[in-house]
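Asks: Give the three-dimensional model of this entry:
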Amino acid sequence: MAFAQLVSYSSSSSSLSPKPSLPPSVAAPAGCYPSSSSSKSLAPPPLRGRRRRSLDSVRCSASSFSERRHAGSPSSDDVVELPLFPLPLVLFPGAILPLQIFEFRYRIMMHTLLQTDLRFGVIYTDSVTGTANVGCVGEIVKHERLVDDRFFLICKGQERFRVTGIVRTKPYLVAQVTWLEDRPSPDGADDLESLAGEVEAYMKDVIRISNRLSGKPEKEVQDLRRNLFPTPFSFFVGSTFEGAPREQQALLELEDTATRLKREKETLRNTLNYLTAASAVKDVFPSP
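Replies: Predicted coordinates for the structure are as follows:
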């Protein structure tokens, strides 16, 4: 069971930004899908004067994020052209995404990326809500090209972006994007740390009760934050909400760390209440 199955928010709550201007024909590619080996780090229940910058200069890993922008990091004023990969999933900064590529147009994309830049935009799409206009850069950290020209990729989420215009749709989608980053929170750093601590505590309880329900031996859950600052930690938490991509998209689009952590805390609290009730029922009516 995943967090995602217990999310209390309605699917309509994921529309936190204007509807995207992407062509309605853009859909999840039939020739690419997450590798079957894909698993999240935690899987318990749950221009004006257009300025362009080479993507080579905008590397940024969630594992090294701080709460303030470092020199040389991408600015929200920058506009770049980015090849896009619409998928029925949400990639977060710092998350790992295994992919298999076999559709012809995306094999062309991979050949181009491997010769030029190793980054492309992963953007969520489904048949109900269409294609989002906020996504996350995926950087290829490992790849294998097979004899039939398919590719196995391991990608890592980098910075978020917002689509501002379409450059072309063939042979694959290329868009103009601007970088998206969290605004300074009105809450102080201490409040963010406190929020992150509360979210971590709920996660540990969810894992503990989930393990009990699944018959796994109970043991103390280790440090989940791994010295992450509140912002990258909030992305990590969102990446564990497997199976609820619309809720994940809503979290990805938020531009305030405190709001994201509060929403995650509420989701985890509801999940914990559900699991606690399920555990109590199991204790009263144990399986034969």
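Asks: contacts, neighbours, all on C-alpha from now
Replies: Will do.
Asks: Counting by contacts, list what the helix of greatest length in the chain packs against.
Replies: Longest helix of the chain, by residue count under DSSP state H: helix 257-284. Counting contacts by 3 or more Cα pairs under 8 Å, 6 or more residues apart in numbering; DSSP states H and E, helix 257-284 packs against helix 189-213, helix 230-239.
Asks: Help me confirm that residue 248 comes into contact with residue 236.
Replies: No - between residue 248 and residue 236 there is no contact under Cα atoms under 8 Å: 10.8 Å.
Asks: thinking again about what came up before, which one of the helices and strands packed on helix 257-284 has the most crowded surroundings?
Replies: Burial of the helices and strands packed on helix 257-284 is given as mean neighbour count (mean count of other Cα atoms under 10 Å); helix 230-239 ranks first at a mean of 25.
Asks: Just the residues contacting that one, thanks.
Replies: Contacts to helix 230-239, defined as Cα atoms under 8 Å, 6 or more residues apart in numbering, come from residues 40, 62-63, 65-67, 90-95, 192-193, 196, 225, 248, 251-252, 257, 260-261, 264.
Asks: one more to put side by side:
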Amino acid sequence: MALPQILHSSSSSSSSIISHKSYLNPTNHYINHTTNNKFFIPPHHHRRRRKPPTSLHCSASSFSEKHHTNSPKSDDVVELPLFPLPLVLFPGAILPLQIFEFRYRIMMHTLLHTDLRFGVIYTDAATGTADVGCVGEVIKHERLVDDRFFLICKGQERFRVTKLVRTKPYLVAQVTWLEDRPSEKVDEDLDALANDVEIHMKDVIRLSNRLNGKPEKEVQDLRRNLFPTPFSFFVGSTFEGAPREQQALLELEDTAMRLKREKETLRNTLNYLSAASAVKDVFPSSS
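Replies: Sure, this is the predicted structure:
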């Protein structure tokens, strides 16, 4: 589904386009995907994040209420191998990877004999690597004849890098786990807020279908009984093409703040699409 434009919240000034592409990322790892109701947002000027659009496949069915059976405590400090990529992985999202760079083949050989978990962390050649990332757990893998690996990974816990342990043959860091804190507003209705975000998503999809000449059929249940926190991660994973915005959402430690930011982005997008639809009605040939 191709949406013509997604607009940022008030914290950003640029707009975006939706597209369905696969990209070769700067670290020479192909990221293959199938797009399903993704919102592609371009970079904006959030405090420090980056630029290249990349693709991450996820769907509501990829998300679960608990991402790992033995969730670590937030004050645990562990060592984690890191895989810098020009994308943002969210808890619960599915990430296919094809790996052929030598140092990451070494990492995969090690992981396949340990716990199959590594840190996916957003990076950009111009500005460096983020401090907050998400654990990717290998749930399926295939070793190809030339020693490349094809992986299917699932996002698990978020983490913050506290210390770099080594850089060769691949990055290993000490990390602490990141969890959402209780909302500062005790009367915050997270469930109602999540429902509002879902309504906005459905409206954006419905109106974009109209603009693209597609049947205006009823949009599927996007939330699928997810609790507010995993649903907020699902929504963030659909904002593709804007890794800086996604990184900002990933770093937030308040579910309500994340949902409010996503709601504002979707509302601005809906306003834009409404205006575009009105122009199309008046000037059909301009479409």
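Asks: that older thread, make a PyMOL selection of the buried ones in the contacts of helix 230-239 of the first structure.
Replies: Buried residues within these, by 16 or more other Cα atoms under 10 Å, are selected in PyMOL with:
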select buried, resi 62+63+65+90+91+92+93+94+95+192+196+225+248+251+252+257+260+261+264
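Asks: Just tell me what residue 123 of the second structure corresponds to in the first structure.
Replies: When the first structure is aligned by TM-score structural alignment, the residue opposite residue 123 of the second structure is residue 125.
Asks: does that match really touch residue 133, like I thought?
Replies: No - Residue 125 of the first structure is beyond contact range of residue 133, at 9.5 Å (criterion: Cα under 8 Å).
Asks: need the contact list for residue 149 of the second structure.
Replies: 97-100, 105, 108, 141-143.
Asks: hmm, I was thinking of residue 145 of the first structure
Replies: 151-152.
Asks: mind checking how far the counterpart of it in the second structure is from residue 151 of the second structure?
Replies: Under the alignment (TM-score structural alignment), residue 145 of the first structure maps onto residue 143 of the second structure. To residue 151 of the second structure, residue 143 of the second structure is 9 Å away according to Cα to Cα, to the nearest Å.
Asks: Next secondary structure after the longest strand belonging to the first structure?
Replies: As assigned by DSSP state E, the longest strand anywhere in the first structure is strand 151-168. Once the chain leaves strand 151-168 of the first structure, the next helix or strand it forms, by DSSP states H and E, is strand 174-180.
Asks: Summarise which helices and strands that following strand is packed against.
Replies: Packing contacts for strand 174-180 of the first structure, counted by 3+ Cα pairs under 8 Å, 6+ apart, involve strand 79-87, strand 151-168.
Asks: Comparing the first one with the second structure, how large is the average distance?
Replies: What it means is strand 79-87 of the first structure. Averaged over the aligned pairs, strand 79-87 of the first structure sits 0.5 Å from the second structure after superposition, using mean Cα distance after the TM-score superposition for the first structure.
Asks: residues in the second structure aligned with that strand?
Replies: With TM-score structural alignment applied, strand 79-87 of the first structure matches the range 77-85 in the second structure.
Asks: Run through who's touching the matching stretch.
Replies: By Cα under 8 Å, 6+ apart, the residues outside stretch 77-85 of the second structure that reach it are 25-27, 104, 107, 117-124, 129, 165, 170-177.
Asks: Which among those count as buried?
Replies: Applying 16+ other Cα under 10 Å to these, the neighbour count classes 25, 104, 107, 117-124, 129, 170-177 as buried.
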